[in-house]
Every structure is written in structure tokens, then in C-alpha cells.
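>>> missing the sequence, but the structure's below:
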């Protein structure tokens, strides 16, 4: 015999859901308005006699639907749908909630989960990347890939982490990482020419060489650190030929763009305000035209 839910068992309910022997008596209107799945179910078919249950107290008959989901998951789904109950999405349940939102086509729940991932992807970037890939959340996929690439060695030191991602995403990450390492090798060969004033050129060359040595010595620095470090190289301490000196940062920036490409951006939905040295990160797209 099914056990009544302590949270979602409404006396005036006109529909019953059963999951793992836990009984929920709910309202069709709530389900129909919230879920395209239930809307289609109630619109397309009438319950058979075997699916109708008589409520002894009132003599009314209601449809009973058996669900193949964990009772606690259905309870959380209903708690999201009903205005009289509330719970906060967490890392503990976001994966299940995304699955339920996808299965029962609850767009509002999908949006709530996406909003949670946008707020929290920095805490669990690898997990966020996997969920974003599974449920085609392009924005979260892009942002979480920045942090996974930035901490590549950390995330892929354990081969078990690879199992959390598709072969396609694994390949994209490895290719992007290889492109970054190749970029370091190229930046190592850059020389500062004599188009600038001699004193500025000598100072820039010294600062640039120090920076390159820092980021190109194995184990390599993270892409965000390298990007930030390279953009800090300048000659602002020298005051002769000011107009010429303004071109120094542009010169370095052009070299960086030419070597590393344009697919570097700051983090979206950042939690703090950065100054002009805000780091930028490489990233991969959920769908793109690159041949990997």
C-alpha cells in the first residue's frame, strides 16, 4: 500500500502520482501549466478504468499515474512547481533536477538550474562543463571550459575526470591546450625590434624576457596568468618620446593576438570587479565549425 506524502498530498487534488510507493495527490492544473509532458498526457489520453482510483471519503475518482523516478526527486519537482513550498537548488540535486526538467519538459525548472550554474560554475567547473554539455547549455559550457582549460593539469591529472566528459569535449580541451603550449613556444621567439627609442626598447626587451621566462618555464603557468603577465609588460617608467611609448603595449598586444588568437575572454558573471589587468581565458564552444 502506498504511503501518503507528508508534503504534497492535497485533499482537493484531482490526480495522484506514485513514485517508489510514495503517494502524491496533486492538481492537474498545476501539472498541465508547468509541464509540457503532463499537458500532453492529460490532453491526448483518457485514463483507463484500471488507472482510476476512487476516493472513499468523497466517492470521487482520480487518475493515478505510476512514475519511474525516485520519490525524493518527484517530491523536489513538486516543491518547485507548487507555490506553497520552496527549496534552493544546490550541487547535491542540480543534476537530478536538470534530468527531471528535461524528462517532464519543465522550462521554468530548466531556467532555474541554468541560473544556479551561472552563479556557481566557478565552484565546480568540470561538473558544470559536463552538465552544460549534456543539456546543451551553451553559455555555461563556454564559461566553465575557461576554468577547466586554465587548470588543465589539475583537472586531468586524474584520468577518471576524463570519463565525466564526452570524447568530443575531451578532444577540444586537449587541442586547445596544445595550441596554448605552441603559443608559448612562439612567444618565446619574439624579439623586441628597434622601432622604439633605444632606452625604451632595452627596458622593454628586459621586462619582456623576464616575463617570457616566467610563463614558458615548465611546468607552464596557466593561460589566464600568462595573458595577464604579458599585458603588464610596458615602459611607462620612461618619459622620453611619450608618443612612441604608447605604442609599446599595442605592439605586445598585437603579438599576443597573432600568436594565441582571439579566443580569450574574461569570465562572465564574475564575482568581483577586476582592474585593468583582468585576466582572460581561452575557451571552447559547445557547437562550432572548427575541425577537431
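Right, received. Where do you want to start? Source: prediction; values computed, not measured.

>>> contacts and neighbour counts: CA atoms only from here.
Fine.

>>> residues in contact with the longest helix along the chain: which ones?
Secondary structure of the chain per DSSP state H: the longest helix is helix 167-188. Under the criterion CA atoms under 8 Å, 6 or more residues apart in numbering, residues 145, 149, 152, 162, 212-213, 215-216, 223, 255-256, 259-260, 282-284, 292 lie in contact with helix 167-188.

>>> can you show me the strands along the chain?
Assigned by DSSP state E, the chain shows strands spanning 3-9, 15-19, 22-26, 52-54, 61-66, 264-265, 281-282.

>>> let's bring in a second model and compare:
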């Protein structure tokens, strides 16, 4: 099969030749070697090419796509830089993991950190495959919030068995808790503030309020799909009043009761946005 020079990455002053499919890439050892230790090691045992008059070393990458390699070089070379996007990220990750190109792996991870909200399930799939713990956790929050919808997506079946089971277990636990919400005594064990001189009446008022709120998120039989986890938490955590004892209940008692019944919720990117009005269920790698 005749070989052709790549139109973008065939540099006259290049000192190593890559052969990918039927395409020749003449590039620079110092640039490629800095990007990948594996490629740098390949150069030491590369044999000189017979096709170029100046006899530079040649490396053949079998089973790889010339287009993928071209795009990867365009990302590495400063004069032809292309961004990582949803179309090329899977190939970039696969290639950079195989050939230990840490800079590209890092760029792909940064892309997912910025953009995971736009494609949560695919972000979770990639984070699952390449063990990006933070992205895994954050994207799982959005997937669980619309779990019935995402479960029908074909990408869901491509998640690891571990991740699929974790998602199903977490969401099932949530819906079970939702069905039992009306049985929760929200004022049990609550220590009223010193200013509250009608504690029994206040308990009754609070419980009546949360019975009404429970009806907003839990209808028997349960609706399909149920209220999203973030929606349930938002409804339950709406302010119940402006008195000191009301505020104390919302600040201390309700979070304890909610956590005991539903488990731990967090906002997206918890460390950055602690006051995010939406809180989510999540799963973590290795939990």
C-alpha cells in the first residue's frame, strides 16, 4: 500500500517518522518525547526508515487511526492546537492512556470537569472507565436526579456492572425512603429554643407542615417517575417561618432527620458551591 505524507504534521525538520495506517507523520522527538514517555522510549529502538533520504528513525503504530493520531498531534503541537470536545474525547482518552500521554489525559479530565453538566451520563461513563473520581461523583449527582430517563439511554448499559449496581441501589433506596416519608416524625427528639413557650403546639404546627410537604413529593401510589432527589430536598428545606425556634429547627433538626431518612446529599462541586440551592444524591468510586 502506498503511503502519503500527512498534510498537517509532516515537518521537513522533523527527526522521527510515524507510520499510522497509510499515512506518514514526520515530527519532532523533543515535542513528542516530552508529551509521552512511551514514545520517548520507542525512539531508542526505532529503526531508520528506508523511504526517506535522510534516514531518520521510523515508528509504526499498528491498529491505530491516522485521523486520531493527527488530531492528537494537533492538540500537542502549539501551532495547530485543537480543543478536546465531546466528539474526540473518547479517542483522546483511549490513545493517551495507551501511550501514557499525561498532558492529554489531564486536558481531557479538565474538559469533563468544566462540561460534565452538559452530558452527565457520558461523563460518568468516561469517569468510570478512566477512574476520574471527582468527575464520577459529580456526574452521578445529575444522573441520579433523572435516573429513570438516563437508565433508558443506551450508554447506561455500557457503564461497568459496579456502577450500574451502585446507581440502581442508591435510587431504589431513595424511592423506598420517599414512600415512607409520611411516617417520619420530624420533631421527635427536637430541643426547642428557650424562647419557645408552646413546644407542643409548635411540634404540631411543624409536623402538619411537613405532612403537607410530604404530599408534594410523595403520592401513593408513587408517581412515575418520582420527584427527583434534588426536588424533594428543596421542597422539604423551604423555610417554615421566621421565629427563632423555626430557624433552629431548619438549621439543626431537619438536616439530621433528612440525613437519617434519605442519606447524604451534596450540592454540585460541594467544595466550591456550599450554598448551592440544589442538593443531590451521589455515588463514589470504591464506596
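Sure, I can see it. Values in this document were obtained by computation on a predicted structure and should not be read as measured data.

>>> related to what we said a few turns ago, mean shift of the longest helix of structure 1 relative to structure 2?
Compared with structure 2 after fitting, helix 167-188 of structure 1 has a mean deviation of 1.3 Å; criterion: mean CA distance after the TM-score superposition for structure 1.

>>> corresponding residues in structure 2 for that helix?
Taken onto structure 2 by TM-score structural alignment, helix 167-188 of structure 1 occupies residues 161-182 there.

>>> list the buried residues for that stretch?
Along stretch 161-182 of structure 2, the positions that meet the burial threshold by neighbour count (16 or more other CA atoms under 10 Å) are 163, 166, 167, 170, 171, 174, 175, 177, 178, 179, 181, 182.

>>> between these, which is closest to residue 238 of structure 2?
The shortest separation between residue 238 of structure 2 and any of these is 16.2 Å, and it belongs to residue 181 (by CA to CA).

>>> for residue 246 of structure 2, see how far away the closest one is.
Residue 181 of structure 2 sits 20 Å away from residue 246 of structure 2 when distances are taken as CA to CA, to the nearest Å.

>>> which residues touch residue 63 of structure 2?
The neighbourhood of residue 63 of structure 2, defined by CA under 8 Å, 6+ apart, consists of residue 21.

>>> just residue 14 of structure 1 next, same as before
Going by CA under 8 Å, 6+ apart, residue 14 of structure 1 touches 25, 26, 27, 28, 61, 62, 63.

>>> what residue of structure 2 takes the place of the fifth one?
The equivalent of residue 61 of structure 1 in structure 2 is residue 55 (alignment by TM-score structural alignment).

>>> hang on, that match packs against residue 49?
Yes: with contacts counted by CA atoms under 8 Å, residue 55 of structure 2 reaches residue 49, the gap being 5.3 Å.

>>> since we're on the counterpart of residue 86 of structure 2 in structure 1, how many residues are nearby?
In structure 1, residue 86 of structure 2 lines up with residue 91, judged by TM-score structural alignment. Burial measure for residue 91 of structure 1: 14 neighbouring residues, criterion other CA atoms under 10 Å.

>>> with the one 5 residues further on instead?
Counted by other CA under 10 Å, the residues lying close to residue 96 of structure 1 total 15.

>>> give the contact list for it.
The contact partners of residue 96 of structure 1, by CA under 8 Å, 6+ apart, come to residue 73.

>>> roughly how far apart are it and residue 70 of structure 1?
For residue 96 of structure 1, the distance to residue 70 of structure 1 equals 10 Å [CA to CA].

>>> on that earlier part again, so how far is residue 120 of structure 1 from the match of residue 86 of structure 2?
If you measure residue 91 of structure 1 against residue 120 of structure 1 using CA to CA, the figure is 9 Å.

>>> ok, now residue 153 of structure 1?
Between residue 153 of structure 1 and residue 120 of structure 1 the distance is 22 Å, computed by CA to CA.

>>> compare those two and say which is more crowded by neighbours.
Neighbour totals were compared for residue 153 of structure 1 and residue 120, and residue 120 leads with 17 against 14 (other CA under 10 Å).

>>> now which residue in structure 2 aligns to that one?
Aligning on TM-score structural alignment places residue 120 of structure 1 opposite residue 115 in structure 2.

>>> what separation do you get for that match and residue 86 of structure 2?
In this structure, residue 115 of structure 2 and residue 86 of structure 2 are 9 Å apart, going by CA to CA.

>>> likewise residue 66 of structure 2?
Relative to residue 86 of structure 2, residue 66 of structure 2 is positioned 19 Å away (criterion: CA to CA).

>>> residue 111 of structure 2 too?
As it turns out, when the distance is counted by CA to CA, residue 111 of structure 2 lies 9 Å from residue 86 of structure 2.

>>> surely residue 67 of structure 1 touches residue 21?
No: in this structure residue 67 of structure 1 lies outside contact range of residue 21 using CA under 8 Å: 9.9 Å.

>>> okay, these two: which has more neighbours?
residue 21 (16 against 13).

>>> for the more buried one, give me its contacts.
For residue 21 of structure 1, the contact set (CA under 8 Å, 6+ apart) comprises 1, 2, 3, 71.

>>> show the buried residues in those.
Burial of the contacts of residue 21 of structure 1 was assessed by neighbour count (16+ other CA under 10 Å); the buried members are residue 71.

>>> redo the contacts of residue 21 of structure 1 as a markdown table? Include distance to residue 277 of structure 1.
What follows is these, written out as a markdown table (distance: CA to CA, whole Å):
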| residue | distance to residue 277 of structure 1 |
| --- | --- |
| 1 | 65 |
| 2 | 61 |
| 3 | 60 |
| 71 | 50 |
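
>>> just the contacts of residue 21 of structure 1 now: which is nearest residue 129 of structure 1?
Checking these against residue 129 of structure 1 by CA to CA gives residue 71 as the nearest, at 27.5 Å.

>>> fine by me, thanks again.
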